[in-house]
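> Predicted model and sequence follow; I will ask about them next.
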Amino acid sequence: MSRAAVVAGLGSWVPPTVVSNAELAAQLDTSDEWIRTRTGIRQRHVIEPGSATGDLAVAAGRRALASAGVDGADLVVLATSTPDQPCPATAPEVASRLGLTGVGAFDVAAVCTGFVYALATAAGLLATGVGDSALVIGADTFSTILDPADRTTRAIFGDGAGAVLLRAGEPGELGALNGFVLGSDGTRRELIEVPAGGSRQRSTGRPADPADTYFAMQGKPVFAEAVAMMASSIRTTTERMGWSVAQIDHFVLHQANARILAAVAQRLEVPLERFVSNIERVGNTVAASIPLAMADAAREGRLGAGQRVVLAGFGGGLTWGSTALTWPDLKTV
């Protein structure tokens, strides 16, 4: 029988500094009501000056290892679009700080779909015997790349990290990840981007327009694409699992916007109550979004052993993806 990646540990971390809607309203032309009605967000966490994505990744990774009752892993895969620096990747330092020097460690960049892509990558490596365990972390600090004067993006995004410890096992086990779907559409990359800072802009030899150094997103088309692609990938994943959408106990989607979650639920014709949501407390944490939502739901006792769960994300690239598992009996930390 082929090997599968089995979820054996789960951890999360958000920085202690909380920024409420009221605090944003005092700085920008916005209000608590405006933010809540459009996004469902009441607050978000942001890192302190001098902190970085790697710091959050280490904290979440440590908790995932403790949850699994182990002190190591053969691989570290970090999903992030806000690495500590452009070069080198952040994962090797994260691994070293966790005491995992010498293991395979690398970053995966797929924006808000990053965690699903990282899960699929780690699952493939475990399936082929490259390792017997993998620490998969989603971590982002989008507060560092937002225009301070942009009320829309500053209202939406927060910082955080979530992680799972995967071990090699069998496809039929509780916690085994199966039914992976990954997709992309590079013709629409301009919908979600940071225009400057990469080789294309740098090769011109001209200084970047300051506005192009910040994250930018075209809200309306992103909303439509997110709903369509997540709903489609969820249907494909459930078909591959031999499940119907109606048989899914919980959907843990990328926490982009409360209205997107509601629209996906409507398109799938399933009750919104089955959709895990913590966006009200943490905002859109990009690659950290799905594991943070899983950790919160598990800690609250909402996810129980034997329940059918689907994970799905959508992000820049454009990228999207999903996977499914029957929830294992996990210790939460």
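In hand now; what should we look at?

> can we go C-alpha only for contacts and neighbour counts from here?
Will do.

> List the residues that contact the residue most central in space within the chain.
For the chain, Ala287 is the residue whose C-alpha lies nearest the centre (CA atoms, centre = their mean; 2.8 Å). By CA atoms under 8 Å, 6 or more residues apart in numbering, the contact set of Ala287 is 79-81, 110-115, 138-140, 161.

> Which of the three states applies to Ala168?
What DSSP: H, G, I helix; E, B strand; the rest coil gives for Ala168 is strand.

> ok, it touching Arg3?
Yes - with contacts counted by CA atoms under 8 Å, Ala168 reaches Arg3, the gap being 6.1 Å.

> Could you check which of the two is surrounded by more residues?
The residue with more neighbours, out of Ala168 and Arg3, is Ala168; 23 against 20, by other CA atoms under 10 Å.

> Just the element for Glu225, please.
Element membership for Glu225 (DSSP states H and E) is helix 219-241.

> my bad, should have said Thr30
Assigned by DSSP H and E, Thr30 falls within no helix or strand.

> where's it relative to Ala305, distance?
Separation of Thr30 from Ala305 (CA to CA, to the nearest Å): 42 Å.

> Trp327 now?
5 Å.

> Please apply the same query to Ala60.
Distance, Ala60 to Ala305, by CA to CA: 22 Å.

> Which of these two has more residues huddled nearby?
Ala60 (30 against 13).

> What segments of the protein are strands?
Listed in chain order, the strands of the chain (DSSP state E) span 4-13, 17-20, 43-46, 75-79, 104-108, 133-141, 159-169, 178-184, 192-193, 216-217, 250-253, 308-315, 319-326.

> A further structure is provided below for comparison with the first:
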Amino acid sequence: MKAAITATGKFLPQEILSNKDLEKMIDTNDEWIRTRTGISERRILRDPDKATSYLCTGVAQQILEKRGIPASEIDLIIVATMTPDMFFPSTACLVQRNIEAMNAWAFDLSGACSGFLYALNTGAQFIAAGTHRKVLVIGGEKMSSIIDYTDRNTCVLFGDGAAGVLLEPACDDNHGLLDARLHADGRGGDHLYMRGGGSLHPATHDTVSQGLHFLYQDGKQVFKAAVTQMADIAAEVMEGNGLTSDDISYLIPHQANNRIIQATAERMGLPKEKVAINIDRYGNTSAATVPLCIAELDEAGLLKPDDNLILVSFGAGYTWGGIYLKWQ
């Protein structure tokens, strides 16, 4: 039994942090950011009393409304995030409480920027097993909570947001999630990480003063790996399923850098009209980027039955992967 997406949703903070705003904070400029990343603005959740669960709850509520079902029908909630509200309880449990989905169990999944693809495939397995009928899969991040806004190499890249999907049994075995190829290579861990806050470096005055609770990225190394792995996995999914560029309706890539997206599209032989891009408006929202693209395509009425979608991502770990979906 295949799992298909039957509803989508997205939830973004209202406040916009533009490149012009960043010019007032650090030594950078709008042209430099746009030409190197493709980003013009990003959303920021400023309210200190609101966190990732707030964004993910908004997504869940929107999905339930669109699908026209009560929360009691949800069997499972998976939240992909690397910025949970707290270590425990899980963000997914907070969402479950907020929407009163009392028949669902819930857990978080940490796959960094590949988290949504990891979670989507995980949720699909419960549908395929026949044990679950309705699974909420949400990618959500409050990236601003772990960004150093004095570091121009990272603060220009990231934004806050959440989006997700409802998985249900597909109408037949030729629709829904048809293939998933997921990978990891822990040797990349030295190039993209946050050292503070875990069991290795628990929060102390020293870890805070040393900036260990901020995201660190070796931009050149990560860029090099991301360009290769995202393009390779996209090609692997295409070839493994006998697809040509003409067969593909949309490439839905992780929104980390416009140059990485372009390189992936070129490897697949796809024109820009077939590539979902919103990095200019939202920046890199980590686990939320791919579902944000899906939700926007869905809202615009651009996804049609039998459309072939290729989802690809790359993130800290390293983690990366590709998924082939046929829309129903």
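Structure's in. What do you need? All figures in this text were calculated on a predicted structure; none of them were measured in a lab.

> before we move on, back to that, can you lay out the strands of the first structure as JSON lines showing distance to Gly124 of the first structure?
Shown next, in JSON lines, are the strands of the first structure (distance: least, CA to CA, whole Å):
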{"stretch": "strand 4-13", "distance to Gly124 of the first structure": "8"}
{"stretch": "strand 17-20", "distance to Gly124 of the first structure": "37"}
{"stretch": "strand 43-46", "distance to Gly124 of the first structure": "33"}
{"stretch": "strand 75-79", "distance to Gly124 of the first structure": "12"}
{"stretch": "strand 104-108", "distance to Gly124 of the first structure": "14"}
{"stretch": "strand 133-141", "distance to Gly124 of the first structure": "11"}
{"stretch": "strand 159-169", "distance to Gly124 of the first structure": "10"}
{"stretch": "strand 178-184", "distance to Gly124 of the first structure": "10"}
{"stretch": "strand 192-193", "distance to Gly124 of the first structure": "28"}
{"stretch": "strand 216-217", "distance to Gly124 of the first structure": "32"}
{"stretch": "strand 250-253", "distance to Gly124 of the first structure": "22"}
{"stretch": "strand 308-315", "distance to Gly124 of the first structure": "17"}
{"stretch": "strand 319-326", "distance to Gly124 of the first structure": "13"}
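
> Ok, which of those comes nearest Ala298 of the first structure?
strand 4-13 (8.8 Å; CA to CA).

> mean shift between that closest one and the second structure?
Its aligned residues in the second structure lie a mean 0.6 Å from strand 4-13 of the first structure after superposition (mean CA distance after the TM-score superposition for the first structure).

> what's that strand aligned against in the second structure?
Counting by TM-score structural alignment, strand 4-13 of the first structure pairs with residues 2-11 of the second structure.

> Was I right to think His254 of the second structure contacts Thr289?
Yes - the criterion here is CA under 8 Å, and His254 of the second structure meets it with Thr289 at 5.7 Å.

> okay, and the common contacts of those two?
With CA under 8 Å, 6+ apart, His254 of the second structure and Thr289 have common neighbours Cys113.

> Mean neighbour count, the strands of the first structure: which tops it?
Of those, the one with the most neighbours on average (mean count of other CA atoms under 10 Å) is strand 133-141, at a mean of 32.

> which strands and helices sit next to that strand?
Applying 3 or more CA pairs under 8 Å, 6 or more residues apart in numbering; DSSP states H and E, we find strand 133-141 of the first structure packed against helix 53-68, strand 75-79, helix 114-127, strand 159-169.

> Of the ones you listed, which is nearest Gly313 of the first structure?
helix 114-127 (6.8 Å).

> got the buried residues for that closest one?
114-120, 122-127 (16 or more other CA atoms under 10 Å).

> now those residues as JSON lines including distance to Asp249 of the first structure?
Output for those, formatted as JSON lines (distance: CA to CA, whole Å):
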{"residue": "Gly114", "distance to Asp249 of the first structure": "24"}
{"residue": "Phe115", "distance to Asp249 of the first structure": "21"}
{"residue": "Val116", "distance to Asp249 of the first structure": "19"}
{"residue": "Tyr117", "distance to Asp249 of the first structure": "23"}
{"residue": "Ala118", "distance to Asp249 of the first structure": "24"}
{"residue": "Leu119", "distance to Asp249 of the first structure": "21"}
{"residue": "Ala120", "distance to Asp249 of the first structure": "22"}
{"residue": "Ala122", "distance to Asp249 of the first structure": "25"}
{"residue": "Ala123", "distance to Asp249 of the first structure": "23"}
{"residue": "Gly124", "distance to Asp249 of the first structure": "26"}
{"residue": "Leu125", "distance to Asp249 of the first structure": "28"}
{"residue": "Leu126", "distance to Asp249 of the first structure": "27"}
{"residue": "Ala127", "distance to Asp249 of the first structure": "27"}
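
> Pick out the most distant pair among these.
Of all pairs in the buried residues of helix 114-127 of the first structure, the most separated under CA to CA is Gly114 and Ala127 at 19.7 Å.

> that older thread, can I get the helices and strands packed on strand 133-141 of the first structure in JSON lines including distance to Gly9 of the first structure?
Listed next are these as JSON lines, based on distance: least, CA to CA, whole Å:
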{"stretch": "helix 53-68", "distance to Gly9 of the first structure": "4"}
{"stretch": "strand 75-79", "distance to Gly9 of the first structure": "14"}
{"stretch": "helix 114-127", "distance to Gly9 of the first structure": "13"}
{"stretch": "strand 159-169", "distance to Gly9 of the first structure": "5"}
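
> what residues are up against the aligned residue in the first structure for Gly317 of the second structure?
In the first structure, Gly317 of the second structure lines up with Gly317, judged by TM-score structural alignment. If you count contacts by CA under 8 Å, 6+ apart, Gly317 of the first structure has them with 110-111, 184-186, 188-189, 192.
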